[in-house]
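# Build me a model:
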Amino acid sequence: MTLHKPYLIVAFVLLVTEILIALFVKDTFIRPIGGDFLVIILLYTTVRGFTSFKLYETLIGVLLFSYVLETLQYFNIVEMLGLEKINIARVVIGTYFAWEDILAYTAGALFVLIVETRFNPKLSK
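You can find the predicted model right below:
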């Protein structure tokens, strides 16, 4: 396995940022929308940091994973799994479906696509 340190560094910074947002930000934009935007970038950089997957396959996989998880929230997956009393599960998995989350995930993926193709075009090949 080859580690890609630049991606892992970005992933670590984003993970710390996400934790700080979850612990200290209690607003109606940064935590729900900004957090979902950043989580796509976090997942993408984590996968790219630990694998040899290319830009498009990683981005599509991360985006589909996020869409599926959001859809499972619509069906109350946390309760179905019996995890409703476990706060970390409620935060990580989520407890309700929101179209705004889908838009934030999509915006995060578009951001990754723009950054990767604009600043390092060889990655998209």
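# switch to C-alpha atoms for all contacts and neighbour counts from now on
OK.
# before we move on, which element is residue 96 in?
Residue 96 belongs to no helix or strand when assigned by DSSP states H and E.
# Tell me how many other residues surround it.
16 (other Cα atoms under 10 Å).
# wait, isn't it in contact with residue 74?
Yes. Using Cα atoms under 8 Å, residue 96 is in contact with residue 74, at 5.8 Å.
# so residue 104 touches residue 31, yeah?
No. Taking contacts as Cα under 8 Å, residue 104 lies outside contact range of residue 31: 11.4 Å.
# tell me the contacts of residue 38?
Listed by Cα atoms under 8 Å, 6 or more residues apart in numbering, the contact partners of residue 38 are 14, 18, 108.
# Please give the structure of this sequence too, so both can be compared:
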Amino acid sequence: MKLTFSSKFLFIFLAILIIEILIAKYLHDAFIRPFGGDVLVVVLIYAFLRTFLKTNNKKLALGILVFACLIELFQKLHYVRWFGWEHNKLMCTLLGTSFSYYDLLAYFVGYLIIIVTLIR
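All right, here's what the predicted structure looks like:
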């Protein structure tokens, strides 16, 4: 692993961040907001890390998938309460508070998008 800077991945990160914010603020449907947002968050994290890291990209993508799935599993255990953040709207939004198998599927789809489009 080596520190670097990639303007390409910074641009991808910022574009996805803007899309995520717009989805969260303006879209209140039953598919794109819950599923599409979760697909994009995996790609968002990957793009952010690739902005500053040069590493084995397949391992990085897999690590992000595992991380996202662990966070989802911790949601099933109501881990936000462990830290006393259950009344903090920002932390609940960032960390999530409800477990869903569909979220795990969304993270895997995000991982596949990374593998197919961003890894070279």
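# any chance of the contacts of residue 38 of structure 1 in a markdown table, with secondary structure too?
Shown next, in a markdown table, are those (DSSP: H, G, I helix; E, B strand; the rest coil):
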| residue | secondary structure |
| --- | --- |
| 14 | helix |
| 18 | helix |
| 108 | helix |
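# Which of those residues ranks first by neighbour count?
residue 108 (24 neighbours).
# Over in structure 2, tell me which residue corresponds to it.
Per TM-score structural alignment, the equivalent position to residue 108 of structure 1 in structure 2 is residue 110.
# separation between that match and residue 2 of structure 2?
Per Cα to Cα, to the nearest Å, residue 110 of structure 2 is found 24 Å from residue 2 of structure 2.
# and what of residue 67 of structure 2?
Taking Cα to Cα, one finds residue 67 of structure 2 at 21 Å from residue 2 of structure 2.
# Which one's more surrounded, those two?
residue 67 (14 against 8).
# Can you show me the helices along structure 2?
7-26, 37-52, 57-76, 79-82, 89-95, 101-113 (DSSP state H).
# Dump these to a markdown table, plus distance to residue 120 of structure 2.
Shown next, in a markdown table, are these (distance: least, Cα to Cα, whole Å):
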| stretch | distance to residue 120 of structure 2 |
| --- | --- |
| helix 7-26 | 13 |
| helix 37-52 | 12 |
| helix 57-76 | 8 |
| helix 79-82 | 36 |
| helix 89-95 | 30 |
| helix 101-113 | 13 |
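# Contact partners for the residue nearest the centre of structure 2?
With distances taken as Cα atoms, centre = their mean, the residue of structure 2 nearest its centroid is residue 41 (2.6 Å). Taking Cα under 8 Å, 6+ apart, we find residue 41 of structure 2 in contact with 20, 107, 110.
# tally of neighbours for the second one?
Here the number of neighbours of residue 107 of structure 2 (other Cα under 10 Å) works out to 27.
# Next: residue 104 of structure 1.
20.
# Distance-wise, check the counterpart of residue 5 of structure 1 in structure 2 relative to residue 16 of structure 2.
Superposed on structure 2 with TM-score structural alignment, residue 5 of structure 1 falls opposite residue 7. According to Cα to Cα, residue 7 of structure 2 and residue 16 of structure 2 sit 14 Å apart.
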